[in-house]
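Peer 1: Structure here, sequence nowhere to be found:
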C-alpha cells in the first residue's frame, strides 16, 4: 500500500487508532558510551487508554497523548498524559496534543516536549530532532483484512536530543514508523514481538505474534538506504528472559547465536521495551525490541492500574 511522510492528518474511524513511533539510542562512541535510549509515541485513539475504552471508543480524536520515555545514566523520565479533542491540533505536517507537538518540514521532524510525569509529578521538557536518512513509501498489512497496518516512515535517521528536564543532551541513531488500525488492537491480536536493527547497509524489521483468532503472523523485511524493501526469511527463534512482570519475550537471531538483553527500558504489566545485543543476517548488531501481551492488557486488574501511570488532563 503506498504511503508517504508521517500523514498526521490521517482519518481515524471510531474504535480505530493511529500512532507515530520514534526510538533512538545514543552514539556508542559518544561520551556516555551508548547508554541512553529514548522512545516517543504520539497517539490518536490511544490504544492503551482506559478512558478511550470506557467511552466506547466512538471519538478517537478525544483520546490523544504523547508518550515520552527516556532512559540513561544521568537522567530518566516518563510521561503520558491523555488530552481531549479541544487540546488537539493536526494537519498533514503537524500534530500537537496540549503543550507538546510534532512538526514535519519534509526534511526534519521536530518534537517539542512539555509534559508532566505520573504518578510522581515532575517536568519533562526538551526538543528532539529526527533527520531521516531515507523515507519509506510502503505500508504493510498485519492481518488479512488490512484492519491493522504498519508504515516504516524513516527506518534510519539521525536524532538529536536536547532536554532541559532532565538536563541531558546527546545524539545518535534512530527509527521512525507509524501504525494505523480500524479496530481496537486487542481485538486483532493476543500478543506480538517486534524488533528493528540497524545493519551496515540495511535496516532489519521483524514482526511476529498471534492474532486474536489464534492464527500466527510474522513479517520480516530489510530496507536499504534508499528506502527500498524486500522480504527476508525469519531467522531462527531465540529465547529471552521474562521481564520483572513475567511478560514473555521472544525474538529471532542467527542460528547458533544467543541474544542478550542490554537494558530493559520499559517493564510494564503487559509490555516491555528493551535494547538487545544480537546477531542477524551474519552481522552483530544492537536491536530495539518490544513484547506486547494484549491478553494481559485485557485483564481488569491491569486496566485498574493504568490511570496511575497514564492520567487524563481536563485542560
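Peer 2: Perfect, I can see it now. Because the structure is predicted, anything quoted here is derived from the model rather than measured.
Peer 1: Every contact and neighbour count from this point should use C-alpha atoms.
Peer 2: OK.
Peer 1: Check the offset of stretch 133-147 from the chain's centre.
Peer 2: 15 Å (Cα atoms, centre = their mean, to the nearest Å).
Peer 1: put this beside the first:
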C-alpha cells in the first residue's frame, strides 16, 4: 500500500507490486523492501512466494523464509538479509472490523497474542519472544480513507489490548479500544485517556492511550517522514505494560517530496 510504483500506475494490478518488508533494529540493523513484479509472485491456499522469499503455514506456525537484500540511502550495494521467522498464534480471532461506514477499509487482528522464533543467518541473530499478527485490506487507497492513524497494542497478563484512532479522509474522527481474551475473543472496552507523545524527529505527531494519560517513549524504532514505530512504557487496564505504538500521516505520504524519496528505500525488480 506504500508502493510509489503502485500509486503511480493507478493501483490496477496489486500482484505486480508485491514485497516482503523486513526491518531489523539494533547494532546490526537491516531494512529490506524490494518490490517485485507479477512474474515473481506465486500463491495458493497455503503458500505465498515473492521472488526468493516465501511465506507459508507449516505445523501450526506462520513460517517466513527471508532471502532479501537491504536498502540504504546513498549506498549502491545490498547486504544480504537471510533467515527464517516462525510465528505461533496463542489465540486466534475470527472477527474483522470495518473502519468506515462504507466498509472500504477492514482491519483483522488474526492473532492478538503469539510467540515468535527468529533465526537469521545474515546478520547472525536469533531470539524468541512475544508477537502479534494482523492485516488490513481495502477497496480504495489508504490515503483516500484516512488522514492520520494512531495504533498501539500490548500483551496483558491474560489476553491483549489494542487501541486505534485517527482522522478519516472526510474529516470524521474514530477511536476504539479492544480487549482480546486469552481465547482471542474481542470485547470493546472504554477508551483510556489520551496520552500525548513527543513528535518524532521528522515531526510526525504521535498519540497513544493510557490509564493515567501518560506514557513514555522508550525507543523509536522507525522514524520516517510519514510513519513512526516506537516502544512505550504505559498502563492499560490496571497493568504496567510494554506497548508497541505506530503513527501514520497519509497526507505526508502523498506529498511529492515523499513520493520522490520512496524509491530509494523501496527499489523495484521484475523478478
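Peer 2: Now that the structure is in, tell me what you want to look at. No experiment lies behind these values; they were computed from the predicted model shown.
Peer 1: what TM-score comes out when they're superposed?
Peer 2: The TM-score (TM-score structural alignment, normalised by the length of the second structure) is 0.96; 267 aligned residues with a Cα RMSD of 1.0 Å.
Peer 1: what residues does the lengthiest helix in the second structure touch?
Peer 2: Counting residues, the longest helix found in the second structure (DSSP state H) is helix 256-265. The contact list for helix 256-265 of the second structure (Cα atoms under 8 Å, 6 or more residues apart in numbering) reads 3, 4, 33, 71, 72, 73, 225, 252, 253.
Peer 1: superposed on the first structure, where does it end up, distance-wise?
Peer 2: By mean Cα distance after the TM-score superposition for the first structure, the fitted helix 256-265 of the second structure averages 0.4 Å away from its aligned residues in the first structure.
Peer 1: Where in the first structure does that helix align, residue-wise?
Peer 2: The aligned range for helix 256-265 of the second structure in the first structure is 300-309, by TM-score structural alignment.
Peer 1: repeat for stretch 37-52 of the second structure
Peer 2: Aligned by TM-score structural alignment, stretch 37-52 of the second structure falls on residues 84-99 of the first structure.
Peer 1: and the end-to-end length of the matching stretch?
Peer 2: Across stretch 84-99 of the first structure, the terminal residues are separated by 13 Å (Cα to Cα, to the nearest Å).
Peer 1: Just the buried residues out of the contacts of helix 256-265 of the second structure, in PyMOL syntax.
Peer 2: This is the PyMOL syntax for the buried subset of these, where burial follows 16 or more other Cα atoms under 10 Å:
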select buried, resi 3+4+33+71+225+252+253
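Peer 1: Turn the contacts of helix 256-265 of the second structure into JSON lines, including secondary structure and distance to residue 214 of the second structure.
Peer 2: Output for these, formatted as JSON lines (DSSP: H, G, I helix; E, B strand; the rest coil; distance: Cα to Cα, whole Å):
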{"residue": "3", "secondary structure": "coil", "distance to residue 214 of the second structure": "35"}
{"residue": "4", "secondary structure": "helix", "distance to residue 214 of the second structure": "36"}
{"residue": "33", "secondary structure": "coil", "distance to residue 214 of the second structure": "34"}
{"residue": "71", "secondary structure": "coil", "distance to residue 214 of the second structure": "36"}
{"residue": "72", "secondary structure": "strand", "distance to residue 214 of the second structure": "35"}
{"residue": "73", "secondary structure": "coil", "distance to residue 214 of the second structure": "35"}
{"residue": "225", "secondary structure": "coil", "distance to residue 214 of the second structure": "25"}
{"residue": "252", "secondary structure": "helix", "distance to residue 214 of the second structure": "27"}
{"residue": "253", "secondary structure": "helix", "distance to residue 214 of the second structure": "28"}
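Peer 1: rewinding a little: how far does the match of stretch 37-52 of the second structure sit from the chain's center?
Peer 2: 19 Å.
Peer 1: What's the end-to-end length of stretch 242-251 of the first structure?
Peer 2: Start and end residues of stretch 242-251 of the first structure are separated by 12 Å (Cα to Cα).
Peer 1: which residues in the second structure does that stretch align to?
Peer 2: With TM-score structural alignment as the criterion, stretch 242-251 of the first structure aligns to 199-208.
Peer 1: Outside of the matching stretch itself, which residues are in contact with it?
Peer 2: Contacts of stretch 199-208 of the second structure (Cα under 8 Å, 6+ apart): 150-152, 163, 194-198, 215, 223-228, 245-249.
Peer 1: Now with 7 Å, please.
Peer 2: Contacts with stretch 199-208 of the second structure, where a contact means Cα atoms under 7 Å, 6 or more residues apart in numbering, come from 150, 152, 194, 195, 196, 197, 198, 223, 224, 225, 226, 247.
Peer 1: Only whichever of those are buried, select them in PyMOL.
Peer 2: If you want just the buried ones from those in PyMOL, going by 16+ other Cα under 10 Å, the selection is:
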select buried, resi 150+152+195+196+197+223+225+226+247
